[in-house]
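In: Here is the input, now give the coordinates:
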Amino acid sequence: MSAVRPTQTHECDALQLQELYRRGDLSPRDVVEDCISRIERINPEINSVLVVLVERARAAAAESERRWREGAPRPLEGVPIGVKDVADIAGVPTTGGSALYLDHIADRDAEVIRRTENAGGVVIAKDATTEFAIGGPHNPTFGAVRNPWDLTRWSGGSSTGAAASVAARMYPLAIGSDAAGSIRMPASWCGLTGLKTTTGAVPRTGVLPLSWTTETVGPIGRSATDVARFFAVLRGLDTADPRSVPTPADGLDTLASGHVPNDLEGVRIGIARDYFLEDCDSDVRQNFESAVNALRSAGALVSDVMLPLAPDAMQIGYLLLFTEAAAVHRVNADRLGRCDPVMVRRLSEGVLTSATDYIRALQYRFQLQQNFAEAFSKVDLIAVPTTPGTAPNLDDLTIQIDGVPKPMHDVQSRAGMVCNLAGVPAVAFPSGLDRAGCPTSIQLIAPPHKELDALTAVAVYQSGTEHHLRAPDIAA
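Out: This is a model prediction of the structure:
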């Protein structure tokens, strides 16, 4: 790797930055200043960053520089990282994208922030989100986040700012959350790699609650190796979070260090064709098949699998999500007139859910988990398109499926919510571009706590392809 000047650091992922730090060709302080400069230049175009933590980032970068000089770097040493504005950072507002919380100053760091900074990560910005991570794209307080690949489109999901910022090369990694695909949808539409973690694998202490059944916290990055390195830091038991569970010692650190296997020999990948490939844009489908062929060429054994309950997952999952969100936001019931109408409508649906329907939804969740368990008795991973089309238009919130506009909310979570309900991990990663030059994406779903298996398969795929290296013109 040749030396990279500070003005070119946006071209480096986290592992590449750290290699340059190690060699003394680059300093964390140079990188942080470059990130701040890029945010100042690009953010007015895409509106993805709410606040830049200039002094905090500069102080952390100086500390990282010292550690590199002393030869004692930590796993994320000197890597700039954005944070979705649902996670607490001490002394900084956690607005959740809402006018109701503009003065909500956190008194301590969320556990994921504590772990990130203890690992040497430089927290540099708070990223935009839809209101309380359940509102629509047009946030009434902060405005919509525009997709760096096409400014007329949305970047997607409630982790909308985190993905747009990483795609625009403002910084290489970000923390997001995912209750119905909100890490994977924006990763899909912004050409990134996003990990929806196993339920309970990453603690949510200090993160604004939304849904205790479907919501998880996880990383967004440009490559599987970067995401693996970040996940290795974030995961693990936190006794303050009642849903947190221990995670297995599974060799994730090897992949996180950039050591990628040569092939996928013997890895069984199932293709769930029914439902997931129906009503899917032909460019998305074509790039999906090309990606599957690449996985097959790497040695994977590919066969079809069935998830017969999947077609009901989106509707039932949203019932659970809206109901639990309504319970969380009872405290704001008398102030909802100041909120996003999309969020208010969704909370209203949740308020109207009967106890019987809620319990039936939980029973369905158990049956869906059995579906996955049966499928995973035959395969190691399941592949589906992440989203049925590329990024939606901001003006009418439609997704084009072979030229036919479909309401975004009717189709966006077809392959997302099924994983949130079942509690299984999934990695979204780029599979190419469509005819309009927007990213398409494929998703690999794994059994609970088998994030390593999915990330390894993605890393092997990315070692032989260049889709994840592509950047939008605005990042140049």
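
In: contacts, neighbours, all on C-alpha from now
Out: OK.

In: tell me which residues in stretch 339-357 are buried?
Out: Neighbour-count burial for stretch 339-357, counted by 16 or more other Cα atoms under 10 Å, picks out 339-344, 346-347, 350-351, 353.

In: So what touches that stretch?
Out: Contacts to stretch 339-357, defined as Cα atoms under 8 Å, 6 or more residues apart in numbering, come from residues 98-100, 131, 134-136, 139-140, 319-327, 336.

In: Could you identify the buried members of those residues?
Out: Using 16+ other Cα under 10 Å, the buried members of those are 98-100, 131, 134-136, 139-140, 319-326.

In: for this protein, longest helix please?
Out: helix 355-376 (DSSP state H).

In: Buried residues in that one, which are they?
Out: For helix 355-376, burial by neighbour count (16+ other Cα under 10 Å) applies to 358, 361-362, 364-365, 368-369, 371-373, 375-376.

In: what's the angle between the next helix or strand after it and helix 355-376?
Out: Moving toward the C-terminus from helix 355-376, the next helix or strand (DSSP states H and E) is strand 381-385. Put simply, strand 381-385 runs at 120 degrees to helix 355-376, going by axes from the mean of the first three to the mean of the last three Cα atoms, to 10 degrees.

In: I have a second one here; can you model it like the first so I can compare?
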Amino acid sequence: MRGDAWLSGRVSASGPSRARAAETGEFGDVARDLRGTVSARDRVGEALDRLGRLHAELNCTIRVLRERALDMAAESDRREVPRLLEGVPFAVKDVIDVEGVPTTAASRTRADAPPATESATVVARLEAHGAIPISKDATTEFAVGGPHPPLTGACRNPWDRERWAGGSSTGTAAAVAAGVVPFGLGTDVGGSIRLPAAWCGLTGLKPTAGAIPRTGVVPLSWTTEAVGPLARDARTVALLFALLRGPDGRDLRVRESPFESGDATDLRGLRIALPGGYLTELCDAAVRAGVAHLADVLADAGAEIVPGEIPSAAQALPIGYQIVFTEAAALHRIDAARWCDYDPVTVKRISQGIATPASDYLRALQFRAELQAELDAVFARADLVVVPTTPATAPRLPDCTVTVDGEQYPLYAAQSRATMLGNLTGAPGLAVPTGLAPDGCPVSALLIAPPHGEATALRAAQLFQDRTDHHTRMPPIAV
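Out: The predicted structure is shown next:
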């Protein structure tokens, strides 16, 4: 283990200890790069101005937090000793509370919601280190509706405005990819961080279930939902994960767990499985080439490619949706009188959940245990599983079809084939950009690690990004 790499050892659950660890070594370098040399007011003001211009093109924002952000920036500039992320602007998906700001979840039923009385734990933790939220970003309705939420309409992709940015952390991914902010916060129940990260050319982490508190987040599915960061590179994601993780005393699912650093220059001893079958059969050639490219780079750094298949992978997506929709129905049934104002896609999915017999829901939970056992068997001989994040480049608006080797497919037939594995089993997944397809849009690979194995995925991604430049590419709109 390199003494100056990553977090330099195990990170404590306490905020101050975590911050002190992050201020040293590469994390300290990442934070200093994020802070830059200009004043917080100039940095935040530039981000707000850029957001105003790009929102007109992308429809990525539900609410701009101009006055709040500029007040926080002025406070940052008055500090004699800067905090770790002093004055760094960031974006927040509008299912996550920011104190003093309404949370709409992109629903007409919450368009007049009162301001949140406190920030979600994840926002409060970043603010405590000096970071400044500047926006509440577009999302699908309640993070479960379709690409065209009635309150806001679709969020467009920075790489091609005729395409969708992905869901449900759609506006956050678009804002980060367009260069408005260096990072943002999203949520994920079936791929909602990793899919927009893939389609917008970002690095996005769905952490281990119970690693990051969900306190202050509009609930959707209590057994599959996670909160996590999106950024351009793995080092920034790793810094954010280090600051966001650990118990808050309120989300009872969250427990303390180790987060070990590691050498990101030598992967000797790392074993990587590349499952096929269902996970690659409906997959565009450019996406498959990106996965192979990543595997080749990791192997060149000393990693070993080992066998590993997930026999029940094809069942994960429909059974995962069954669990998500049933749990969403339990939450939204109390508002049935207002469903006439919901997105029709939201209503359809909730209705599927209501129609699910208890015996089917319980069988789905049993399948989850069986799928976990299959992954355990793979991880008995592999440290990482690498698969396509999503089978195609970004969907085309308005119907959101995707193209696989020249043929069009419905979005929901393809998008979450691999990502749902992590939501069902609790395993962390890291989406990593692996290049551009012939259509000019990003492709991505998904690194799946055993529970609490985020450091392994982040270390591999960091090495890949040190040896390639895919994560540095910006869409034309950002120039």
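
In: TM-score them against each other, please.
Out: Their TM-score after superposition, calculated using TM-score structural alignment, normalised by the length of structure 1, is reported as 0.92; 452 aligned residues with a Cα RMSD of 1.6 Å.

In: Where do the strands of the stretch 151-300 of structure 2 begin and end?
Out: Secondary structure of the stretch 151-300 of structure 2 (DSSP state E, counting those that start in this stretch): strands at 156-157, 160-164, 183-188, 203-206, 226-231, 271-273.

In: To V387 of structure 2, which of these lies closest?
Out: strand 271-273 (8.8 Å; Cα to Cα).

In: what sits up against that closest one?
Out: With contacts defined as Cα under 8 Å, 6+ apart, strand 271-273 of structure 2 is touched by 303-309, 378, 381-386.

In: what about 10 Å?
Out: Strand 271-273 of structure 2 is contacted from outside by 295, 298-299, 302-309, 378-379, 381-387, 447-449, using Cα atoms under 10 Å, 6 or more residues apart in numbering.

In: how many neighbours does the counterpart of S158 of structure 1 in structure 2 have?
Out: When structure 2 is aligned by TM-score structural alignment, S158 of structure 1 is paired with S168. S168 of structure 2 is flanked by 30 other residues according to other Cα atoms under 10 Å.

In: quick one: S168 of structure 2 from L243 of structure 2, how far?
Out: S168 of structure 2 sits 23 Å away from L243 of structure 2, taking Cα to Cα, to the nearest Å as the criterion.

In: ditto for D266 of structure 2
Out: Noted for D266 of structure 2: a distance of 25 Å to L243 of structure 2, by Cα to Cα.

In: Which one of those two is surrounded by more residues?
Out: Using other Cα under 10 Å as the criterion, D266 of structure 2 and L243 rank with L243 on top: 24 against 16.

In: what sits against the more buried one?
Out: Neighbour list for L243 of structure 2: 11, 13-16, 18-19, 21-22, 122, 125-126, 128-129, 212, 237 [criterion: Cα under 10 Å, 6+ apart].

In: Counterpart of it over in structure 1?
Out: Match for L243 of structure 2 (TM-score structural alignment): V233.

In: and if you look at A437 of structure 2?
Out: A437 of structure 2 maps onto D434 in structure 1, by TM-score structural alignment.

In: and its match, how many residues sit next to it?
Out: Using other Cα under 10 Å, D434 of structure 1 is surrounded by 17 other residues.

In: residues in contact with the residue nearest to it when sequence neighbours are not counted?
Out: Of all residues not flanking D434 of structure 1 in the chain, D283 sits nearest, at 5.4 Å (Cα to Cα, 6 or more residues apart in numbering). Applying Cα under 10 Å, 6+ apart to D283 of structure 1 gives the contacts 289, 388-390, 401-402, 432-436, 439-440.

In: Out of those, which end up buried?
Out: The neighbour-count criterion (16+ other Cα under 10 Å) marks 289, 388-390, 401, 432-434, 439-440 among these as buried.

In: What about those residues, which are in helices?
Out: E289.

In: Closest to E40 of structure 1 out of the buried ones among the contacts of D283 of structure 1?
Out: Distance to E40 of structure 1, by Cα to Cα, is smallest for P439 among the buried ones among the contacts of D283 of structure 1, at 25.0 Å.

In: Isn't that closest one up against M185?
Out: No - at 11.2 Å, P439 of structure 1 does not count as touching M185 under the criterion of Cα atoms under 10 Å.

In: Find the residues that touch each one of those two.
Out: Here P439 of structure 1 and M185 have 191-192, 390-391 as joint contacts, going by Cα under 10 Å, 6+ apart.

In: Now do the contacts for the corresponding residue of structure 2 for T465 of structure 1.
Out: Using TM-score structural alignment, the equivalent of T465 of structure 1 in structure 2 is T468. T468 of structure 2 makes contact with 294, 297, 434-435, 462, according to Cα under 10 Å, 6+ apart.

In: most surrounded residue in those residues?
Out: Neighbour tally across the contacts of T468 of structure 2 (other Cα under 10 Å): the maximum, 30 neighbours, falls on T434.

In: Kindly indicate which of the buried ones among the contacts of D283 of structure 1 lies nearest S165 of structure 1.
Out: Closest approach between these and S165 of structure 1, by Cα to Cα: P439, at 15.5 Å.

In: OK, contacts around the closest one?
Out: By Cα under 10 Å, 6+ apart, the contact set of P439 of structure 1 is 149, 187-192, 283-284, 287, 389-391, 429-433, 467-468, 470-472.

In: and the residues you listed, which are buried?
Out: If we count by 16+ other Cα under 10 Å, these have these buried: 149, 187-192, 283-284, 287, 389-391, 429-433, 467-468, 471-472.

In: Let me have the shared contacts of P439 and M185 of structure 1 in JSON lines, extended by distance to G176 of structure 1.
Out: Formatted as JSON lines, those follow (distance: Cα to Cα, whole Å):
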{"residue": "G191", "distance to G176 of structure 1": "15"}
{"residue": "L192", "distance to G176 of structure 1": "13"}
{"residue": "T390", "distance to G176 of structure 1": "20"}
{"residue": "A391", "distance to G176 of structure 1": "18"}
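
In: just those now: which is nearest V52 of structure 1?
Out: L192 (22.0 Å).

In: Narrow the buried residues of stretch 339-357 of structure 1 to those in helices?
Out: Taking DSSP H as the definition of helices, the buried residues of stretch 339-357 of structure 1 contribute 341-344, 346-347, 350-351.
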